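> When you get a sec, could you give me coordinates for this:
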Amino acid sequence: MSPDEYCQQKAVQSGSSFYYSFLFLPVERRRAITALYAFCREVDDTVDEATDPGVARIKLAWWRQEIGAMFAGNPSHPVTKALQPHLTIYSLDSKHLLAIVDGMEMDLDQTRYLDFPGLRRYCWHVASVVGILSASIFGATRPETLQYAEKLGLAFQLTNIIRDVGEDARKGRIYLPVNELQQFGVTAADLLNARHSEKFEQLMRFQYDRAQTAYDEAFAMLPTEDRRAQRPGLIMAAIYRALLKEIEQDGFHVLERKISLTPIRKLWLAWKTYVRG
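So this is what the prediction gives:
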């Protein structure tokens, strides 16, 4: 199996919405973004699948070394072998890739966030940086495009947090800021025990409004001349906003189940967004 085939398999097996945004890209850009996505999945799995935090830290340290080896032209992992040819072409830098690894390590160090500024820092590492790298691969000619991508990454991660509240709580992680839980009278035990209430719905409505604002602010930053190139990100946004709306229409019942869109609906949203340009 070639490095590119390995990354493709990783992307398909994940079942992620991101895969649908890759389908309409030219071949070389699709290879680059698939390799980047596979890199993110590999690093994320290092933390999610580890039962021993010490082992996870050792593996993350290995990934930091592997990023250095990749930029030195000597990668050893299939993912870094696939990503290495695209580094110079799309101006991908090591500091952003290392920032992603740092974000995954934050999940080992911290399971609660006191306020939104703290959560936003986490979101920058695990999502906004990915947005910046992705926008570079799609084709960014203006600095405002990278600002758009950074904000869009935040919107995606806020959507993930809303969707995964119950699942994350059962894993011992609560990303909703502590001061906001207190503001709405919701406890960590409520989340862990899936106690849906009017207070919880009010809390989630607050999170929903913040995520929608992040999408609106991101779109306002995207320069017209880069809009066509950035269609993969816009496809992702269409899928994620549809998911967010689905969660809201379901009454924010995210503690006891994980709400998702069907593959055919994702494909339809992807096609519709692509055609609209």
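> use CA for all of it now, contacts and neighbours both
OK.
> Please, where are all the helices along the stretch 151-277 of the chain?
165-170, 178-184, 188-192, 198-221, 224-227, 231-249, 263-276 (DSSP state H, counting those that start in this stretch).
> possible to save these as TSV with mean neighbour count and distance to residue 42?
Formatted as TSV, the entries for the helices of the stretch 151-277 of the chain read as follows, by neighbours: other Cα atoms under 10 Å; distance: least, Cα to Cα, whole Å:
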stretch	mean neighbour count	distance to residue 42
helix 165-170	20	19
helix 178-184	15	30
helix 188-192	17	28
helix 198-221	17	26
helix 224-227	14	30
helix 231-249	20	21
helix 263-276	15	23
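> can you redo those helices as a markdown table with distance to residue 145?
Formatted as a markdown table, the entries for the helices of the stretch 151-277 of the chain read as follows, by distance: least, Cα to Cα, whole Å:
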| stretch | distance to residue 145 |
| --- | --- |
| helix 165-170 | 30 |
| helix 178-184 | 31 |
| helix 188-192 | 37 |
| helix 198-221 | 7 |
| helix 224-227 | 7 |
| helix 231-249 | 11 |
| helix 263-276 | 18 |
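> Would you do the same for the sequence below? I want to compare the two.
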Amino acid sequence: MNSSSPLPSSDVFPHPGSSLYYALATAPAGRSAALRLWLQWWHETAQIPFKIHDPGVAETKLRWWLQELQDAAKGQAHHPLLKGLLSAPASKDAGALPDWPLWASQIEGLLTLVHQTRWLDDASLQRHAQQTTGAACEGAACLLGASSEAAKQAASQLGWGMRQAHQLARLGQDARAGWVQLGIDVLQAHDVKAHQLSKPDATQAPEGWPALLAHLHQRATDNIQAGLKACQVLPAKETQALLPLRVLAHLYLQLIDEIANQGDRVLHERIVLTPLRKWWVAQRVKWGLLR
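Modelled structure (predicted):
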């Protein structure tokens, strides 16, 4: 890993038209740079288990990041992303920088994923979701200036639900690549076999698929909605600070509603919202029409 490589420019991450692009556009100018770098760091590390096919190499890279976090905590960051984030003005505010154990939690969760292409039980998968995306959203809340315990819990709840929605959106794509991101107990409860997801029949969905889809959609929806409700009871300043996360949450709600309406299509191809639709959702959240 070359720690002297230049930082990707802001027009590369997030990709224009992506959900993150529209969510980050709602961040206050003074905090958007730090938030972008935090999410870029999360994006770069989170894709390691999926992009590096050799588990040993992936683990080595993730353990490098653990060491880098330990060095950064001592004021000795080497990677440009961490250097940029630690020097961003918003990171200098008291309580704005996420606690270092929160950073490490995400890497440790990814280390689990490296050797876990299938989950024995749903409880373990849900702990993983909270340890990774839940922690990433909690860190984002801190950088946005919403660092009260209630605000961080609301952000973590949103992250948990959004991870569930993300797994649903990528269910077929991941399964075809060998990653079945569902607990075996959930598959058994709905009488769906792993091979029916990894090698889906183009002519007929698994008999238990409609019930499984409904379960996954409802669970993600409930958790995202719980996070949004938790945001609304915060002081107005913190509710406003969490606007980028609330925009992202509503984009996920729209996406999984679309997936639920498409039957088994998500098993065969990726379903996405158009950039115009994403922009419109973001605007309605910004205007207070979606809460």
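> Post the TM-score for the overlay when you can.
For these two chains in superposition, a TM-score of 0.92 is obtained (TM-score structural alignment, normalised by the length of the first structure); 276 aligned residues with a Cα RMSD of 2.1 Å.
> related to what we said a few turns ago, to residue 152 of the first structure, which of the helices of the stretch 151-277 of the first structure lies closest?
With Cα to Cα, the closest approach to residue 152 of the first structure among the helices of the stretch 151-277 of the first structure belongs to helix 198-221: 5.3 Å.
> tilt between the closest one and helix 231-249?
With axes from the mean of the first three to the mean of the last three Cα atoms, to 10 degrees applied, the angle from helix 198-221 of the first structure to helix 231-249 works out at 160 degrees.
> Now helix 198-221 of the first structure on the second structure. Mean distance?
In the superposition with the second structure, the aligned residues lie an average of 1.3 Å away from helix 198-221 of the first structure, counting by mean Cα distance after the TM-score superposition for the first structure.
> what do we get in the second structure for residue 158 of the first structure?
Residue 158 of the first structure maps onto residue 164 in the second structure, with residues paired by TM-score structural alignment.
> Distance-wise, check its match relative to residue 130 of the second structure.
Look at residue 164 of the second structure and residue 130 of the second structure: by Cα to Cα, to the nearest Å, they are 10 Å apart.
> Compare the two (neighbour count), which wins?
residue 164 (28 against 24; other Cα atoms under 10 Å).
> so who does the closest residue to the more buried one other than its chain neighbours touch?
Of all residues beyond its chain neighbours, the one nearest residue 164 of the second structure is residue 220 (5.3 Å), with distances taken as Cα to Cα, 6 or more residues apart in numbering. Each residue near residue 220 of the second structure by Cα atoms under 8 Å, 6 or more residues apart in numbering is listed here: 161, 162, 164, 165.
> Map residue 251 of the second structure across to the first structure for me.
Mapped onto the first structure by TM-score structural alignment, residue 251 of the second structure lines up with residue 239.
> hang on, isn't that match packed against residue 268?
No - contact between residue 239 of the first structure and residue 268 fails when scored by Cα atoms under 8 Å: they sit 9.4 Å apart.
> Let me see the ranges of the strands in the second structure.
Counting by DSSP state E, the second structure has strands at residues 118-119, 180-183.
> Please tabulate those in JSON lines, including the columns distance to residue 257 of the second structure.
Compiled in JSON lines, the strands of the second structure are given as follows (distance: least, Cα to Cα, whole Å):
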{"stretch": "strand 118-119", "distance to residue 257 of the second structure": "25"}
{"stretch": "strand 180-183", "distance to residue 257 of the second structure": "19"}
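> Pick the most deeply packed of these.
Comparing those by mean neighbour count (mean count of other Cα atoms under 10 Å), strand 180-183 comes out on top with a mean of 22.
> Quick one: map residue 109 of the first structure onto the second structure.
That one, residue 109 of the first structure, aligns with residue 115 by TM-score structural alignment.
> now that match: how far from residue 223 of the second structure?
Taking Cα to Cα, one finds residue 115 of the second structure at 27 Å from residue 223 of the second structure.
> do the same with residue 141 of the second structure
Distance of residue 141 of the second structure to residue 223 of the second structure, computed by Cα to Cα: 17 Å.
> now residue 38 of the second structure
Using Cα to Cα, one gets 23 Å for the distance from residue 38 of the second structure to residue 223 of the second structure.
> what do you get for residue 197 of the second structure?
For residue 197 of the second structure relative to residue 223 of the second structure (Cα to Cα), the value is 24 Å.
> just to revisit the earlier point, quick check, nearest of the contacts of residue 220 of the second structure to residue 86 of the second structure?
residue 162 (26.3 Å).
> show me what contacts the closest one?
Counted by Cα under 8 Å, 6+ apart, residue 162 of the second structure has contacts 133, 220, 224, 249, 252.
> What is the aligned counterpart of residue 200 of the second structure in the first structure?
Under the alignment (TM-score structural alignment), residue 200 of the second structure pairs with residue 194 in the first structure.
> Now the residue nearest to the spatial centre of the second structure. Nearest residue, chain neighbours left out?
Centroid-nearest residue in the second structure: residue 133, 4.5 Å away (criterion: Cα atoms, centre = their mean). Once its chain neighbours are removed from consideration, residue 133 of the second structure has its nearest residue in residue 159; the separation is 5.2 Å (Cα to Cα, 6+ apart).
> isn't that neighbour right next to residue 136, touching?
Yes - contact criterion Cα under 8 Å: residue 159 of the second structure and residue 136 qualify, at 7.3 Å.
> So these two - more neighbours on which side?
Using other Cα under 10 Å as the criterion, residue 159 of the second structure and residue 136 rank with residue 159 on top: 28 against 25.
> Please list all residues in contact with the more buried one.
129, 130, 133, 134, 135, 136, 137, 138, 224.
> same deal with residue 137 of the first structure?
Residue 137 of the first structure is in contact with 29, 32, 33, 90, counting by Cα under 8 Å, 6+ apart.
> Translate the third one into the numbering of the second structure.
Translated: residue 33 of the first structure. Aligned counterpart of residue 33 of the first structure in the second structure: residue 35 (TM-score structural alignment).
> show me the contacts for its match.
Contacts for residue 35 of the second structure were tallied using Cα under 8 Å, 6+ apart; they are 24, 140, 143, 144.
> In the first structure, point me to whatever sits opposite the last one in the alignment.
For residue 144 of the second structure, the equivalent position in the first structure is taken to be residue 138, counting by TM-score structural alignment.
> Am I right that its match is in contact with residue 28?
No - using Cα under 8 Å, residue 138 of the first structure makes no contact with residue 28, being 10.2 Å away.
> Among those two, which residue is more densely surrounded?
Taking other Cα under 10 Å, residue 138 of the first structure and residue 28 do not tie; residue 138 has more neighbours (22 against 11).
> sorry, back to before: take the contacts of residue 137 of the first structure and write them to TSV, including distance to residue 61 of the first structure.
Converted to TSV, the contacts of residue 137 of the first structure look like this (distance: Cα to Cα, whole Å):
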residue	distance to residue 61 of the first structure
29	28
32	24
33	23
90	25
